[in-house]
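Novice: Compute the structure for the input listed below.
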Amino acid sequence: MNALSGFPPALVRRLVVKIGSALLVDPAGAVRVDWLRTLVADVAVRRAAGQQVIIVSSGAIALGARRLKLPKGGRGSLEDAQAAAATGQIALSQCWASLLDEKGITAAQMLVTLDDLENRRRYLNASATLERLMALNVVPVVNENDSVATAEIRFGDNDRLAARIGQAARADAVVLLSDVDGLYTANPHADAGAMLIETIETIDARIAAMADDGSASGMGSGGMVSKIQAARIATGAGAHLAIISGKVDAPLSHWAGGGKGSIFLAAQGKGARKGWLAGRLTTRGRIIVDAGAEKALTKGNSLLPAGVARVEGVFDRGDVVDIVAQDGRVIARGLIEYDSEAAVKIAGRRSEDIAALLGEMPRSVLVHRDHMAMV
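Specialist: Predicted structure coming up:
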């Protein structure tokens, strides 16, 4: 068994636990209070052992839809989803606060949007808030602010939100409670021969191909694809990520006692700024580079204009762009030193030609290595 199984407090100082809608809310739209109470008991035990816990909780839309009697679980339209979220979030926060209070634990609510964690300043504000709550011995309960989020500015699933919160909180690990007990070689609901993978050291094309993007319940918005995306964010930020079953009582204790699970091992930690870059879910443009530039980037060099084959998108200086290999792989992400119009003009040209092309040469690189993260 992996020594990290159960994410013991002795090895994991700060833990993010994500709970999906299908686990927290029953098909009729009511909170599964008895099950949730067992999870809160798990949290209390871990806190008593010295582990700090942050909860990322879904369920607001499902709860609100029941109270408002909205069709399709509140997801029939954007307006319905926003109204359901606004109504359900009150019930959700009250439930968490009440159950945590039974264990003598103070709860705090944090609602965030995608843009709150993609904007560097707001990301740092969220990070500071989480740090202060941890210092005050409070359990933050985090959810996406679905009452104001739209398709363009939302995570779409709380798996990736949990990974980004883990990054912002400098957590040691993230655990995703799921309707399956880990990553299998195939969909275990459809293939009896599917085998559980207990430890994943590297998320390569083989691992990504095992994902199934279906949500078994139809209530949530994530599948295995979103969980692997979350694992990329978490492990890239230096945190382990586990997928375990939430379909048992006291799921954290069950896992720690020998229950099944899959653990994605943390990569070597990036610096805080580079980790934020690598974990971003939105970018403003794409810089396609040749094989020589790709090789130079893997050695830690800056991106020079000469290695650029093509520029896509409209962006300003300082925006985040993807740096893409010829075969379409995103290999790095960074802050661009020129706007898109200028970048198109100097693409493929030597640095010494920039002044003649633009009338000035304020910078010799397109993306500096200090403002770039490999992904």
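Novice: Please count neighbours and contacts with C-alpha atoms only from this point.
Specialist: Will do.
Novice: quick one: buried residues of stretch 129-144?
Specialist: 129, 130, 133, 134, 138, 139, 140, 141, 142, 143, 144 (16 or more other C-alpha atoms under 10 Å).
Novice: Let me fix that, I meant to ask about stretch 180-195.
Specialist: By 16+ other C-alpha under 10 Å, the buried positions in stretch 180-195 come out as 180, 181, 182, 183, 184, 185, 186, 187, 188.
Novice: Endpoints of it, how far apart?
Specialist: Start and end residues of stretch 180-195 are separated by 12 Å (C-alpha to C-alpha, to the nearest Å).
Novice: Could you pull out the helices in the stretch 251-375 of the chain for me?
Specialist: Per DSSP state H, counting those that start in this stretch, the stretch 251-375 of the chain carries helices over the ranges 251-256, 272-279, 291-298, 340-346, 354-358.
Novice: To compare with the earlier structure, here is another sequence to fold:
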Amino acid sequence: MQSVIQSCQRIVIKVGSSLVTNEGRGLDHAALARWAEEIAALTRMGKQVVLVSSGAIAEGVKRLGWAKRPSMLHEKQAAAAVGQMGLVQGYESCFRQHSLQTAQILLTHEDLADRTRYLNARSTLLTLLQHRVLPIINENDTVVTSEIKFGDNDTLGALVTNLIDADALIILTDQRGLYTADPRNNPAAEFVHEAVAGSAELEQMAGGAGSSVGTGGMYTKVIAAKRAALSGAHTVIASGREPQVLTRLAAGEAIGSQLTAGTSRLAARKQWLADHLQVKGSVTLDAGAVKALRGGASLLPVGVVEVNGDFLRGEVVRCLSPDGVEMARGLVNYSSLETQKVLRQPTTKLEPILGYIDEPELIHRDNLVLLQA
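Specialist: As a prediction, the model looks like this:
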């Protein structure tokens, strides 16, 4: 078996608390330096990397002089606010040694559930990657309104994978990977080298939390792999204690548990667009736009003759042929009111009419699925 990471160009890497802290007592700066060295090597291979890192609360607990991780939500939020300063400073200093520019992104799940904020976050991250900047992402723990949940950054890593259309998610933990049962309690447990993400058997195999430092068990990692597979991304769950684990994976060495997407990346994303998002409105196209879409082009405002429904940027709309037949649907870059103002207009007129321009396309071809050939 060969690692899928070798052929992946855009990768999200999630690093757990146990791999960046001194057993929960503040940050392990030597560990941060090792991760920076490995990720820098990946970027030299031409790979785009987004890092999702835990560790802020543990660092905050140390800086505040507390004896242990707090249980009260407001105390966790305070620790996260203090510790995030140290986490970002530590990473920024380490990556600077490799001439890598970094950026801090704090997200909540609500940010990614709201389609407008989802697209704004996507645009920001893709722009950073385009400019060879390494985004470092963490949960915005200081503003969450519910308990900081089990395995939150595992889920966040999967959502970011979907967000930027990454090819793979690497979840680094303090365990070797996934077993058929808990190897600490069952000597007959077998290691899972490869499986299909999202299968019911994987969820049955996964156990609870295995670390006193982190909050995520293997179950949350299996669910994260299932989420990542929705957009066609593969997941590798591996031990961050393995020497040079990232560069070895990138070289094709099979390490940890490899959970592959059950279908092609393109097919999975198109299925997600077609079946998993609620349609909010429609646009009617002229014959030229219909032909362009069937040829693989994006939808431009100039090809739209009518707008129906009330939709916001980032919501799903139907694309209707001149005779009213739905031939495609996709994520729209402008609201219904904005679209109404710019229909039949060339791209050069968007900024003069609206006063700004978010995207040159009404629907980009990557966010559009054809329903009729």
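Novice: circling back to that earlier point, which of the buried residues of stretch 129-144 of structure 1 fall in strands?
Specialist: 139, 140, 141, 142, 143, 144 (DSSP state E).
Novice: returning to that earlier point: would you turn the helices of the stretch 251-375 of structure 1 into JSON lines with distance to residue 29 of structure 1?
Specialist: Converted to JSON lines, the helices of the stretch 251-375 of structure 1 look like this (distance: least, C-alpha to C-alpha, whole Å):
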{"stretch": "helix 251-256", "distance to residue 29 of structure 1": "21"}
{"stretch": "helix 272-279", "distance to residue 29 of structure 1": "33"}
{"stretch": "helix 291-298", "distance to residue 29 of structure 1": "49"}
{"stretch": "helix 340-346", "distance to residue 29 of structure 1": "48"}
{"stretch": "helix 354-358", "distance to residue 29 of structure 1": "60"}
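Novice: Looking at the ones you listed, spot the one closest to residue 109 of structure 1.
Specialist: helix 251-256 (21.9 Å; C-alpha to C-alpha).
Novice: elements contacting the closest one?
Specialist: Packed against helix 251-256 of structure 1 by the contact rule (3 or more C-alpha pairs under 8 Å, 6 or more residues apart in numbering; DSSP states H and E) you find helix 33-48, strand 240-245.
Novice: Turn these into CSV, including mean neighbour count.
Specialist: Output for these, formatted as CSV (neighbours: other C-alpha atoms under 10 Å):
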stretch, mean neighbour count
helix 33-48, 18
strand 240-245, 26
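Novice: Quick one: residues contacting the most centrally placed residue in structure 2.
Specialist: Nearest to the mean C-alpha position of structure 2, by C-alpha atoms, centre = their mean, lies residue 160 at 1.2 Å. Neighbouring residues of residue 160 of structure 2 by C-alpha atoms under 8 Å, 6 or more residues apart in numbering: residue 12.
Novice: counterpart of it in structure 1?
Specialist: By TM-score structural alignment, residue 160 of structure 2 lines up with residue 165 in structure 1.
Novice: so which helix or strand takes in its match?
Specialist: Element membership of residue 165 of structure 1, judged by DSSP states H and E, is helix 158-168.
Novice: Mean per-residue distance, that helix versus structure 2.
Specialist: Superposed on structure 2, helix 158-168 of structure 1 shows a mean distance of 0.5 Å to its aligned residues (mean C-alpha distance after the TM-score superposition for structure 1).
Novice: who does the following helix or strand past that helix touch, helix- and strand-wise?
Specialist: Downstream of helix 158-168 of structure 1, the first helix or strand assigned by DSSP H and E is strand 173-178. For strand 173-178 of structure 1, the contact count by 3+ C-alpha pairs under 8 Å, 6+ apart identifies strand 14-19, helix 158-168, helix 224-236, strand 240-245 as packing neighbours.
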